[in-house]
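In: I'll drop the sequence and a predicted model, then ask my questions.
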Amino acid sequence: MRPTPGKTYKVVVWATGGVGRYAIRTAADRPNLELVGAWVHSATKDGQDIGSLAGIESLGITATRDIDALLGGEADCIMYAAPAGPRPKEALADFCRILAAGKNIVTTSLPGLVYEKGSLSERYLEPIREACRAGDSSIYSSGIEPGFGCDLFPIALLSMSHRVYSVRGIEITNYSQYPVEFDVRELFGFGQPLDYQGGLKRPGVLKWGWGAAVTMVADALGVELDEIRETCEFLPTPRRLETACGLIEAGTVGATYARCVGVVDGQEVITIEHVDRMADDLAPEWPTGRTGGTDGIWRVIIDGEPSFDGEFEVGYHDDESASDHGLLATGMRAVNAIPWVCEAPTGIVDALHLPLTSPLGALHPQRDGVPAF
């Protein structure tokens, strides 16, 4: 399952939005990755140079809407960055078509696919497995969360444990500069009335998104979960807020606190929590970072012997955007795994069973190369 020394892996980027643009810039910068194409949904992007679409110099490779041409080409791996949350059936069809054509996939689009247990039904998973067998291919889903911050990061800390009583992984984010309308308004419920029952409030949605990550942590501890519980709270904003997705009116949802909880022996022992705000001063009683931060923070609290309270923050410099750096980190969890996934056994692979997917070729002592921003 180790990358072949000296091998260059040919990559197609599937969609050139926020994460896709970063994937193009990174693949163009890495000596072990070679861009050979990009799929685009928009007719206006069809035929454009993919470097220009990614905001860098021309790469001499044109984007296309011709799926057959891409799948009939020489790509080893598809970096799939098209949205899947609002279109799970369409994403499943894409996955199966790509895998059956013999192309491996790394993706940030489907959180419930980070692990084979806990989120997605067998009715959804089995066609993916069948396509992998047909194409002798593999698929890997990851991101900053789930995929690292509240699952792999806690698992790494747990490797120092004698006894463990509970594990909490907490994402703490300010979504005011996040431009994805579906996620902000429909999924998280920002700007909705406080009695909104869609998105995260719908039964099964939290488990669909984060149950796999909770189960991954449980499997790392060698325990079977009795059940996975879900809770979600809303708090209003007391004033009108201007955000990347438009106005959030006073009195509507301005902060959300969602929890996906693994239960063993009647105790809530493995929890993934998302504390999301549209302004830093909202919901001051809800979790923050260790020093009070409210954006770009992933915090892990382990009650045990020893106890741990650790966190990391993305975009921590004053002139950096936590939103931009978070999107970049999300994409890199997939892009950096490409060599390992291409060498992995056929089927669905996950972070618990892959080696650490270190960013081969990423070190630039002279600060040269293709910048992400």
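Out: Structure received. Numbers count the residues shown, from 1 in each chain.

In: contacts and neighbour counts: CA atoms only from here.
Out: Fine.

In: Let me see the residues that make contact with the host helix or strand of Asp324.
Out: Using DSSP states H and E, Asp324 maps to helix 322-335. Contact with helix 322-335 is made by 18-20, 22-23, 26-27, 79, 106-108, 140-145, 147, 175, 177-178, 295-296, 314-316, 372, as judged by Cα atoms under 8 Å, 6 or more residues apart in numbering.

In: Spit out the contact partners of Ser137.
Out: Listed by Cα under 8 Å, 6+ apart, the contact set of Ser137 reads Leu99, Ala100, Gly102, Lys103, Asn104, Ala131, Cys342, Pro345, Thr346, Gly347.

In: Mind telling me which residue is nearest the centre of the protein?
Out: Centroid-nearest residue in the chain: Gly143, 2.8 Å away (criterion: Cα atoms, centre = their mean).

In: ok, then the element right after the helix holding Asp324?
Out: helix 338-342.

In: Check whether Glu186 really touches Gly198, as I assumed.
Out: Yes - shown here, Glu186 and Gly198 form a contact pair, counting by Cα atoms under 8 Å, at 6.9 Å.

In: any idea which of the contacts of Ser137 is the one closest to Val167?
Out: Relative to Val167, the closest of those is Gly347; by Cα to Cα it sits at 29.1 Å.

In: Ignoring the adjacent residues along the chain, who's closest to the closest one?
Out: Spatially, and ignoring its direct neighbours in sequence, Gly347 is nearest to Ser138 (4.7 Å; Cα to Cα, 6 or more residues apart in numbering).

In: what about that neighbour, how many residues close to it?
Out: 27 (other Cα atoms under 10 Å).

In: Show the contacting residues for it.
Out: When contacts are counted by Cα under 8 Å, 6+ apart, Ser138 touches 99, 103-105, 132, 341-342, 344-349.

In: Quick check: it vs Ala100, distance?
Out: Distance of Ser138 to Ala100, given as Cα to Cα, to the nearest Å: 10 Å.

In: another structure for you, compare them:
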Amino acid sequence: MSDKQTYRVIQWATGTVGKVSLRHFAENPAFELVGVLVTNPEKVGKDAGEIAGLPATGVIATDDVEKIIALDADCVHFAPLVQDIDMVCRLLRSGKNVVSTLGPFYPTEHFRADIDRIEAACRDGGTSFHGCGIHPGFVGDILPLTLTRLMNRIDRIQVYEIADKLRNPSVYIQFMGFGLDPDELSAQPNCMEGAAISFAQSMSLLVEGLGRTIEDLTEKHEVATAKNDIPYPGGVIRAGTVAGQHWEWTAWADGAPLVVYHLYYMMGDDMEPAWNLGDSRHRIVIEGDPPLEATLMASAAPDGRHPFLGITWTALLGCTAVPHVCDAKPGLITHLDLGVVQPRGLVRPPSADPGTR
């Protein structure tokens, strides 16, 4: 892998994550964008630059899967709304490496069947697969594991994701059941109930990286309700309905809680109870000797508040891993296999578009 080498990439899906990736591939000289797969009929036939808010690239978006499969490309950045292991395996067998923002991230027992299929497809295609994201992913596994090198003894590791979804609206507002009556939310199947299985991949990487094994995984869920109506671009969170959710997952080892994940999603602070958690950020707390705390957050916006960059970071974690995944041995590539990623093409003149500065 050299600074002058370019990688031919395909962007699969151009939603909130895919659009960030598309822009990166179009602007970064380390990549040559050769294809774009879209699922929205209104985007078919549009230039990738138009979709990404950039000048024309000459790459026209298509919804024709067979055309994408037939392209000559080094890697597909795979970012649909829902994972499709069958399609991932088709891409791998076609000779294209795949980086997916949907995982799987790490070979836990729950994902063993999918990983076995992916490994087989990698062998057939001589390709590699890497699943990644901000959380689960980076801030819940490889970042805290790296920080543990500063420790003499570890008692417990807590990882917080705090996201103000009023300031940063996304599909998760509806996806997680915000605006429902608390009893209604608890009575119906919740979209987050299976999340522990996904987050457990990051927990396993971290716990096993410390030489231990997860003995048990427990879950807690609490909600906060709106004190007043909370309008947002997609509607209104009515007073008395769910305006905040705290999901807590704990990985136990040696009979004690070793890793705890806290996921706080809120529609502002006008809630009961008032959590008053401050700006959106990721926070890692390592209890032990010496105690350690690290915060990862976006720089302040003009209004002084710190936006939540979970979507942007999820996309860029995949983009910056592409060269290493392409150059890796065939098979599933975890964060541990990647080692220290050395991104390519990041040091370059700023775009003429003020929105990228």
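Out: Great, that's in hand. What you see is a predicted model, and the numbers here were worked out from it, not measured in a lab.

In: mind checking what the residue nearest to the centre of structure 1 lines up with in structure 2?
Out: In structure 2, the residue matched to Gly143 of structure 1 (TM-score structural alignment) is Gly133.

In: Can you tell me how far that match is from Leu180 of structure 2?
Out: For Gly133 of structure 2, the distance to Leu180 of structure 2 - Cα to Cα - is 28 Å.

In: go on, Leu346 of structure 2?
Out: 43 Å.

In: the more surrounded of those two?
Out: With other Cα under 10 Å as the criterion, Leu346 of structure 2 and Leu180 differ in neighbour count, and Leu180 comes out ahead with 18 against 14.

In: wait, is the more buried one part of a helix?
Out: No - Leu180 of structure 2 is assigned coil when assessed by DSSP: H, G, I helix; E, B strand; the rest coil, not a helix.

In: Let me see the contact set for it.
Out: Contacts here follow Cα under 8 Å, 6+ apart; on that basis Leu180 of structure 2 touches Thr241, Val242.

In: Specify the local secondary structure of the alignment partner in structure 1 of Asp72 of structure 2.
Out: When structure 1 is aligned by TM-score structural alignment, Asp72 of structure 2 is paired with Glu74. Secondary structure state of Glu74 of structure 1, per three-state DSSP, is coil.

In: How about Pro193 of structure 1: what's its closest non-neighbour residue?
Out: Thr252 (5.0 Å).

In: Show me what the one you found lines up with in structure 2.
Out: Match for Thr252 of structure 1 (TM-score structural alignment): Thr241.

In: Could you do Asp303 of structure 1 as well?
Out: Asp303 of structure 1 maps onto Glu287 in structure 2, by TM-score structural alignment.

In: and Ser52 of structure 1, how many neighbours?
Out: Counted with other Cα under 10 Å, Ser52 of structure 1 comes out at 16.

In: Which ones among the contacts of Ser138 of structure 1 lie within helices?
Out: Judged by DSSP state H, the contacts of Ser138 of structure 1 include Leu99, Cys132, Val341, Cys342 as members of helices.

In: circling back: distance check, the match of Asp72 of structure 2 against Lys45 of structure 1.
Out: Noted for Glu74 of structure 1: a distance of 22 Å to Lys45 of structure 1, by Cα to Cα.

In: same deal with Tyr22 of structure 1?
Out: As for Tyr22 of structure 1, its distance to Lys45 of structure 1 is 17 Å (criterion: Cα to Cα).

In: Comparing those two, which residue is more hemmed in?
Out: Neighbour count, other Cα under 10 Å: between Tyr22 of structure 1 and Lys45, Tyr22 has more, with 26 against 18.

In: list the contacts for the closest residue to Leu113 of structure 1 other than its chain neighbours?
Out: The spatially closest residue to Leu113 of structure 1, leaving aside those adjacent along the chain, is Ser141, at 5.6 Å (Cα to Cα, 6+ apart). By Cα under 8 Å, 6+ apart, the contact set of Ser141 of structure 1 is Val106, Thr107, Thr108, Ser109, Leu110, Pro111, Leu113, Val114, Gly147, Ala334, Val349, Asp350.

In: Show the contacting residues for the counterpart of the second one in structure 2.
Out: If you follow Thr107 of structure 1 across to structure 2 using TM-score structural alignment, you land on Ser100. With contact set as Cα under 8 Å, 6+ apart, Ser100 of structure 2 has these partners: His77, Phe78, Ala79, Phe129, His130, Gly131, Cys132, Gly318.

In: all strands of structure 1, in order?
Out: Remark: strands assigned in structure 1 by DSSP state E are 9-14, 33-39, 77-80, 104-107, 138-141, 163-174, 227-236, 241-243, 246-248, 253-264, 267-277, 297-305, 308-313, 347-349.
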